[in-house]
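[1] predicted model follows, preceded by the sequence.
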Amino acid sequence: MSPAQQALLVLVHLRCGDSLARLTASFELSPTTCYRYVTEAVALLAAHAPSLDQAPAGRQRKVTILNGTITATFLVRWTGQHKRWRVHRKRTYDVNLQALSGDTGQLLWISDGLPGSPTT
């Protein structure tokens, strides 16, 4: 695949939430290749993202909003810790994301995924 097609695959996954199985069929890739493209792109984006210390720099006297949300996720690795991600009330696996944004909605920082269960 060309770099543009790889970027499109990752954008479809991140923006539309298409599963890797659907992406595999749509882009005619093997599941392993599809997974590799998505994980490599997410790691690249994370490496270029600012840290929490860097995000509010230079924002004196500007509005900065801290907010969090719990988002459903499709995949959870089956490990000894997988139960921490389970929200029994909703019967789903969820991820808790915390974010800093500016007054016009620009994303300044977002946390790593945290377990979505309120009992942790």
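    On my side now, so go ahead.
[2] C-alpha only now, for contacts and for neighbours.
    OK.
[3] for the strand ranked longest in the chain, buried residues please.
    Using DSSP state E, we find that the single longest strand of the chain is strand 92-102. Across strand 92-102, burial judged by 16 or more other CA atoms under 10 Å covers Thr92, Tyr93, Asp94, Val95, Asn96, Leu97, Ala99, Leu100, Ser101, Gly102.
[4] centroid-wise, who is the farthest residue in the protein?
    Each residue of the chain has a distance to the centre, and by CA atoms, centre = their mean the biggest one is for Arg61: 29.5 Å.
[5] next up, a second structure to put side by side with the first:
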Amino acid sequence: MLFYRAALPLSRTTLNYAAGIIRRHRKSIGSRWRKLNPGQQALLVLAYLRKGETFAELAAGFAVGTTTAWRYVEEVLALLATRAPKLRQAVRDAKKAGYAYVVLDGTLIPIDRVAADRPFYSGKHKRHGMNLQVIASSGGDVLWVSGALPGSVHDMKAEWIWDVLAELEAAGLVTLADKGYQGSSYAKIPYRGKNKPESQKQANRAHAQLRAPGERANAQLKAWRILRKLRCCPWRAGQLAKAIHALQIREA
């Protein structure tokens, strides 16, 4: 096997944050000695998330067993995911920040599945995946990310399951969303139908421009290569996204 040096496009602050969480966790459970120190374990996990390295590759690079690499990653993902903002907290923080509006959008996390797995198949995207709901600020930052639902679940139903718009309405936050949320009595969505008058077409173009930051927020999540195509249990998509969000907050 060949080895090489590689760069990880993340700041030292993010590494120190993850290492601090690991250090405190080890102290709380009384863990005396491990093959990797907290900083090395944090680096291993960041490489897994940001570059999508396999456990075999991580194990070889950090001179540990494959099972050990898997255990290190699982431990830190659980710790990070619990630190991602909950929906009510995220909405409250957005209200306090005084955003002119927020953007609600669904994104599909592709998974490694076969055509027989119908619950995971998204007719909209024509591929298998997991549905995540994301609230983004008007500046394009992720404010909140939901747990995972099968790709066959429509965005409107996913929003209803997580009770997203109800929380946003209660806070009085202006919310923009795409046509996937048709039927909502609160979210501002584009006009639908053919042969629309020019005024509605202009309104739709303006709406799309304002909603663009939501697309950028989803792109920020998928800059972490682990989310570009999951080769693990599909239901881990939500935990992975929440862990990444917790890290993104520190990276910002």
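    Thanks, I have it. Bear in mind that the values here come from a model prediction, so they are computed numbers and not experimental data.
[6] re the thing from before, just the buried residues of strand 92-102 of structure 1 now: which is nearest Val38 of structure 1?
    The shortest gap between Val38 of structure 1 and any of the buried residues of strand 92-102 of structure 1 belongs to Val95, at 17.8 Å (CA to CA).
[7] just to check, that closest one is in contact with Ile70?
    Yes: look at Val95 of structure 1 against Ile70 with CA atoms under 8 Å: they come within range, at 5.6 Å.
[8] what packs against the longest strand of structure 1?
    If you count contacts as 3 or more CA pairs under 8 Å, 6 or more residues apart in numbering; DSSP states H and E, strand 92-102 of structure 1 packs onto strand 64-72, strand 86-87, strand 107-110, strand 114-115.
[9] nearest to Ala49 of structure 1, out of the ones you listed?
    Taking CA to CA as the criterion, strand 107-110 is the member of those that comes nearest to Ala49 of structure 1, at 7.3 Å.
[10] which part of structure 2 matches that closest one?
    Counting by TM-score structural alignment, strand 107-110 of structure 1 lines up with residues 142-145 of structure 2.
[11] hmm, back to that, gap between the residue farthest from the centre of structure 1 and Gly116 of structure 1?
    Going from Arg61 of structure 1 to Gly116 of structure 1 by CA to CA, to the nearest Å gives 33 Å.
[12] so Gly123 of structure 2 versus Arg26 of structure 2, what's the distance?
    In terms of CA to CA, Gly123 of structure 2 sits 44 Å off from Arg26 of structure 2.
[13] and if you look at Gln209 of structure 2?
    Remark: distance between Gln209 of structure 2 and Arg26 of structure 2 (CA to CA) = 47 Å.
[14] looking at those two, which has the bigger crowd around it?
    Shown here are Gln209 of structure 2 and Arg26; by other CA atoms under 10 Å, Arg26 has more neighbours (15 against 10).
[15] host element of the more buried one?
    In the assignment (DSSP states H and E), Arg26 of structure 2 maps to helix 12-29.
[16] residues in structure 1 aligned with whichever helix or strand comes after that helix?
    Remark: after helix 12-29 of structure 2, the chain's next helix or strand is helix 38-51, criterion DSSP H and E. Helix 38-51 of structure 2 corresponds to residues 3-16 in structure 1, going by TM-score structural alignment.
[17] buried sites along that stretch?
    Gln6, Leu9, Val10, His13.
[18] rewinding a little: what about the match of strand 107-110 of structure 1, how far off from structure 1?
    Stretch 142-145 of structure 2, aligned to structure 1 and superposed, deviates on average by 1.4 Å (mean CA distance after the TM-score superposition for structure 1).
[19] which residues does that stretch contact?
    Outside stretch 142-145 of structure 2, the residues within contact range by CA atoms under 8 Å, 6 or more residues apart in numbering are 84-87, 90-91, 94, 132-137, 217-218, 238, 241-242, 245.
[20] can we see that at 7 Å?
    Identification of contacts with stretch 142-145 of structure 2 by CA atoms under 7 Å, 6 or more residues apart in numbering yields Pro85, Leu87, Ala90, Leu132, Gln133, Val134, Ile135, Ala136, Ser137, Ala217, Ala241, Lys242.
[21] try stretch 18-34 of structure 1
    Residues external to stretch 18-34 of structure 1 that are found in contact with it (CA under 7 Å, 6+ apart): Val12, His13, Tyr35.
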